[in-house]
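> Dropping the sequence and predicted coords here.
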Amino acid sequence: MLLLSHGGAWANEQNQVEPVTPQADAQLEKVTVSARRREEDAQDIPTAMTTLSGAALEDQKIYRLQDLQQVLPSVNVAYSQPRVANIGVRGIGNNQVGEGMEGSAGVYVDNVYLARSGMATFDLLDIEQAEMLRGPQGTLFGKNTTAGVLNISTRKPTFTPERHVEISGGEFGYFQTKGSVSGPLTDNLAGRVSAYRTRDDGYVKNGHDGRRFNGGEKEGVRGQLLFEPNEDFSLRWITDYNQEDSTNGILTLLGASDRYRERTRLIGATPVEAGSGKVNIDGRHSINVYQGGTSLEANWKLSSGYTLTSVSAYRYWHFVPHNDADLSDRPATLDSGTEVTTNQYSQEIRLASPLGETFDYVLGAYLYRQNTDSKNGTDYGSLADLYLTGQDRGIYNNVSTRMNAYVDTDSYALFAQGNWHLTDRLDFTAGIRGTYEEKQASVQRFAPTGGAMLSPALQAARNAQLGAFDTGDFGLHSVSPSGLLSLSYRVNDDLLGYASLAHGEKSGAINLAAPVAGFDSDSLVIGPERLNSAELGVKSTWLDRSLQVNANLFWIGVNGYQATTRTMTAASPNPVTIMANAGTVRSRGAELEVTWKPVSGLTLNLNGSYNDVTYLSFKDAPCPGEVTTANATALCDLTGEPVVGASKWIGNANGHYQWNLGNGIQPYLNASYSYRSKTTGTLDNSELSRIDGYGLVNLSGGVRFDAGVGQVDTSIWVRNLTDKTYFLTASAVSNGAYSGSVGSPRMAGVSVRYDF
């Protein structure tokens, strides 16, 4: 368990602020989580998990999804922009894009499953707590997930007035304002409103015309009502809206094949140095995201101690991109992108038995519907033929192509988990889940428009590459069981040992792309992903509860691992996006989390992981660009090779110290270091897509002091102190080249917060 302390202030009933003073002792506080759909001490739960308090996230200036990997073991966040955002856990689930495929790791916000990880890429606003559970979680959480769950809880409305406002400014034009107001509306109704706005100029400068990318504006608001007429019933209504208008998602050249260099010279382009993090493009680049939703959670305390919970939710997500896909300053590809609209509806019902008996349990039912439409378009420029084929025959020049697709998902599940307290110290846990899922889809590409009149032979070649087709309706259905067996033994009050076996399944997927020439819609259907895992771990506290040490060993086997890649074919010079069941995967390793409070006011945290993630069998795999540019139909054997996006070593360290100078003055310091080793960036295991290992240093310091009826918190901070150039994700582009999304450079700033 990772515990990060916070030295903020809390309002009392008279709306006065009580400053936090160092305690006489140095004991760690207990952390309550809802990982098993009950409120429990995190140290009592026999599973690997990391908990981050909202206050700790604020202290470390972590407010973006991609920054969470700097404080979590065994977690990788592949991020370029909201559509290309995915969480991998223990090396499983590094799938970047796929409207017809769910992530292996699920993301929940206030008990609502999000259809895609990118729906959580808004600023993490007014967070109460974030829990990262590793391993299959289908027997308690609504949607079946195979790799893990990121469970985020926002702060509830309070019946005691709370208000805060914070302003931050920094380099690259960074400016953020956020605030929250909470308090009673009547004796049994409370409300909360939180809002933010973030803008910056971007940190990637375009060599062609001086534009800056990876910047822009984000803003959002969340409103809540909490109705508590008595101690046995509560009703919480949440609605939110977020939007983004930015240049995020700019891709820079990560690795270049010989063909890419030849073709860029052929069209007179000025390519950037591979791996430099620089860009040089002439086309348009922007994204817009509009998203929001509403949820209603009701909790009834029934007779005999039972609790009934209902969570009803609706969410929508609309993504609109414009990309210069050729990464050059010449008109090969003018504009390319996939517009996506997703609507999701969910209903979850849970019944929890009373605690304190020999046997307790949670039963649940989950209904989920998702409708996703995508519109893909590409506008080719006057040099498209030379760039894509090496010959100016007019097949692609000045041609536009459009493709529409949709996928509808219906999911129904029943789940249950029970705990047998065999003795005062020995517990046996068993869980089961059954999921039935249907997916219905269609892909339609329209005839190309524009371009020159061609001879019959060349027109036939254009139609073969860009011609109209319609798959009609097709789909899949599947039944996916999940299960859990766990045995835990409390050696004493401060030491828990556990062993568990789990099985998780994720239903089949659909590739919303054009079928490879010669194949029909059946080639777009991907089989389910099945995972078996075993875990052995301990959770312990020492030195009069000032030291906490949690560790575990794990083994995971995955059959039919679902992944996405882009590959070349003999029929097309363009890389084809494909989904595949990438053979059999094994993940094994160890995780360690240590929290120590040696003296009052000082908290030290260390977590790390070793993940050995390998393809046990992956024959007939897509080949890297170095091979396909010479032989477009080649197939490769990746058996024994590392899995995409899985760093073998991850380590994170953090220290927080706060002291009291008297008169309400409390200085504090934060320092953190995050390291991850090198990883392969794409499924084809190309040397050109390797992401080098890197370490990041973040520092902050400030002082809290009383002011009027509240408390002021002023701080200075710097992220990526050493100005390390690093990449968050990689992808294949034309001509055997690979692009990457570069992380944020060194950035310093100041923040001022007022709680009152």
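Sure thing, it's come through.
> For the rest of this, base every contact and every neighbour count on C-alpha atoms.
OK.
> sec struct for Gln666, please.
Under DSSP: H, G, I helix; E, B strand; the rest coil, the three-state class of Gln666 is strand.
> residues touching it, list them.
Going by C-alpha atoms under 8 Å, 6 or more residues apart in numbering, Gln666 touches 658-660, 703-705.
> By residue count, tell me the biggest helix in this structure.
helix 456-466 (DSSP state H).
> residue ranges for the helices of the protein, please.
With helices called from DSSP H, the chain shows them at 54-59, 258-266, 384-389, 456-466, 625-628.
> Gly527: which of those helices is closest?
Closest of the helices of the chain to Gly527 is helix 625-628, at 25.5 Å (criterion: C-alpha to C-alpha).
> Run through the neighbouring helices and strands of the closest one.
strand 562-569 (3 or more C-alpha pairs under 8 Å, 6 or more residues apart in numbering; DSSP states H and E).
> Just the ones of the contacts of Gln666 in strands?
Taking DSSP state E, the ones among those that sit in strands are 658, 703-705.
> residues in contact with stretch 713-720?
Residues from elsewhere that reach stretch 713-720 (C-alpha under 8 Å, 6+ apart): 696-705, 744-754.
> Okay, one more to line up with it:
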Amino acid sequence: MQKNLGRTNALSLGVATALATFASPMVLAEPGALEEVVVTAQRREQSLQDVPISITAFGAAQIEKQNLQSATDYLQATPNVSYTEVGGQGPKGLNISIRGISDLQNAERVSATSAFSVYVDEFSVGTAARGTPNPQLYDIERLEILRGPQGTYFGRNSTGGAINITTKKPSDELFARVDLGIGNFQTHQIGGVLNVPITENFFTRLTVEQATSDGPVENVGPGGGESSYDNDNVRLAFHWDISQHWEADFSATRIREDSDLPPRVSVGIESRFGPNSQLDDERITCGLSFNTDDKACRDTAGFTDLEDDVLNLRLRYTGDEFGFVSITGRSTSELDQLNDLDGGGTPLVDRENDYSAESVSQELRLFSTDSEVLEWTIGGLVYKDELTANNRIIIRDFLGPWMAGDYANENTIDLEREGWALFGDINWHISDALTLTIGGRYSSDEEEQVWSNVFAACANRAEGDALADGCTLRPDQMTPLPVIDGRISGGRTAQIEGTRAGNDSTDFSPRLALNWDVNEDWTVYGVWSQGYKSAGARANPDSGGANSSVYDKEKLTNMELGVKAELNGGRTRLSAAIFSMDWDDFQTTTRETFCREADGSLRPQDGNENCEFVPLDRIQNAPSAKSDGFELSVDTLLGESWRAGLGYGYLDAEYVDFENAVLNGGNVDLSGYPLPNAPENTASAYLEYQYTIGAVDGYIRVDTNYRDSVFNQASIVDETRGEYPYTADSYYIVNLYAGLEWDRQRLALVVNNLNEDDDFVSGAGAGTAGIHVRVHPTTYLLKWTFMTN
């Protein structure tokens, strides 16, 4: 198979450009015109058409209409954005890719800096125990997805882009709202909002939401649990108009997510235990045929329990000449989980983890308020992140030299990351039509990773009734230990080499942008900018420190040329951009899979061993990589009742120079291979009809979303075939939205994946039962809303 496997001929998808969408938050301002879209991408309210940034925006009405609840819901409709759903992080776990830029895969959650930032009310929530954050989307005012480096406007570094979420603020009106929803798979939702003005200048808002479901997959394994979940979200916010110039906002958010098994099914067998294994397909799969879309065979009642807490204090001064903003935030999160690591119906290997993360930051910004020629913003940030992971791999049944109850590996990983940054930009209005933006960011980052309590099960056991030399008992083990096949079951040996790694880096990233209002309808902009991902390190005691990673900073140079227009008397809005991004020292993950010998040593595996497989992830710098592409989006009114949107994203992202990728004990040339999670074509479209019958307003909307085939597992390559081992097929899905609104009430129907596209695969993993993929059957939800005004 060729290196460009799965990349569809772009010409053959020319028709698909008519099936794409911008999915913007625009609603009718008056008959025959589109309402102005206001965004805060540059930390001040501006018209979308005036901002020289590629943005996809969703307003409150759009979020409500499409019942957007997770990042997966809005990312589908965003050009050149893709994602994979990660079962080990719960139902809402995912890895996001923007223009081919994604977080490192297969590495520990505490290993690497994120490639983009997620902000809720201007505070970065990117440091989370889950990995990639996926905030709740209830009672939201605005949602923006920004593509390209954004470090001159945002507090934390944003190499690939940013997701900017703005919640609805407390107001001076008494307001209440109740939402009730019911759907298939025993899905139930309930939510409520209460806004209360305490005094004439002090207001509070309480938001509560809960969602439960049995999930789409039935587990037929013995005692293996189900794919159910229970999510809770509470936010309490206060707003205080202190004086004419001063105001303060404070919010406290608590999120709880409890889930059982990830909704994955097996699509094929690839035995990892060789011909001498006593396992067989019948035991592994509970007698199921492969490619079943609603049944799984798991023997362990796994779970993933997440707790997130965020405190956010914003203080703002707006004077006659300048303004001042202070953002103080603290986020804490914990994730506890038990995974059926082998993924089959035989008790073999489980993984038990608990992760915790804490992040605090202080951001200050000064900005101009009175100049008509120069608009400026300068700011600074200090931050500190602390992350901890406790991991155990538990042997449930005899596996080579290991016995039931042994911990193949156990460790505690602590990472501390801290840094500071200065950033700013100046908008120089050269004329009424021409604006030059000059900005820059200086960053300083430092991190240290320490592994402690690192042990491996004793593979070299003594005969008779004594432990082998170098082996000790775990605290929970008692003597006499059981003897199996003449050998003692139990004991562990400490791993003390390669337990510490650290690195630091500094960087200056400039940004230049030119915005030209050609006339009242057309705007052309050009951007040259750079982005930066900090250097890092990853310890690796499992290999005696031999595979520890110390990697350099990553540098990105982005060039973009775009056009924005309002046509047809304001009835049509168009946005298009072409871009070219080039990386130096691109950070990527490679994986070596070893076989642990009886004496505890590691050797490369050849796929035919009855041993413990030890995957060791290494973070490397590919000397160069690139991502080129273009984006198009159109939103238009078709008469008084019809509305349509289309858009399209094309992406060519690959390793340019990566001759020495370390894979399975040797070097592999990945030059020319596509970057992970970077589909060549993404497209989506919608058609909406609005109508009125008496006192009832209604709408019907149909969306379709397309994504090309994509390589999900970037760190493993089959050298003999010259390809990645698993490629998710291309898919398109159709979603239906319909609703009625009358007298402060609303009834809405949401149907996702109406066409039941079975190729809709957004995540994959491997186990004894082969490749496991996440399923997305047709789901529907009927939702009733009541509002007091």
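Sure, I can see it. In this text the structure is predicted, and so the values were computed from the model without any measurement.
> what's the TM between chain one and chain two?
Aligned and superposed, the two chains score 0.89 in TM-score terms (TM-score structural alignment, normalised by the length of the first structure); 716 aligned residues with a C-alpha RMSD of 2.8 Å.
> Of the ones in strands among the contacts of Gln666 of the first structure, which is the nearest to Tyr203 of the first structure?
Of all these, Val703 has the smallest distance to Tyr203 of the first structure: 29.0 Å, by C-alpha to C-alpha.
> thought that closest one was touching Ile665?
Yes - between Val703 of the first structure and Ile665 there is a contact at 6.9 Å, judged by C-alpha atoms under 8 Å.
> coming back round to it: where strands are concerned, which of the contacts of stretch 713-720 of the first structure count?
Taking DSSP E, the ones among the contacts of stretch 713-720 of the first structure that sit in strands are 696-705, 747-754.
> that older thread, could you pick out the buried ones from the contacts of Gln666 of the first structure?
658-660, 703-705 (16 or more other C-alpha atoms under 10 Å).
> export the residues you listed to JSON lines and tack on distance to Thr294 of the first structure?
Output for those, formatted as JSON lines (distance: C-alpha to C-alpha, whole Å):
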{"residue": "Gln658", "distance to Thr294 of the first structure": "39"}
{"residue": "Trp659", "distance to Thr294 of the first structure": "42"}
{"residue": "Asn660", "distance to Thr294 of the first structure": "43"}
{"residue": "Val703", "distance to Thr294 of the first structure": "38"}
{"residue": "Arg704", "distance to Thr294 of the first structure": "36"}
{"residue": "Phe705", "distance to Thr294 of the first structure": "38"}
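> Which of the residues you listed sits closest to Gly142 of the first structure?
Distances from Gly142 of the first structure to these, taken by C-alpha to C-alpha, are shortest for Gln658, at 39.9 Å.
> What's the match for Leu68 of the second structure in the first structure?
Aligning on TM-score structural alignment places Leu68 of the second structure opposite Ile62 in the first structure.
> count of neighbours near its match?
Residues lying near Ile62 of the first structure (other C-alpha atoms under 10 Å) number 17.
> got the contact list for the counterpart of Arg222 of the first structure in the second structure?
The alignment partner of Arg222 of the first structure in the second structure, by TM-score structural alignment, is Arg235. Residues counted as contacts of Arg235 of the second structure (C-alpha under 8 Å, 6+ apart) are 206-208, 251-254.
> can you check Gly749 of the first structure too?
Gly749 of the first structure neighbours (C-alpha under 8 Å, 6+ apart): 168-171, 716-718.
> which non-adjacent residue is nearest Gly497 of the first structure?
The shortest distance from Gly497 of the first structure to any non-neighbouring residue, by C-alpha to C-alpha, 6 or more residues apart in numbering, is to Val538 (4.4 Å).
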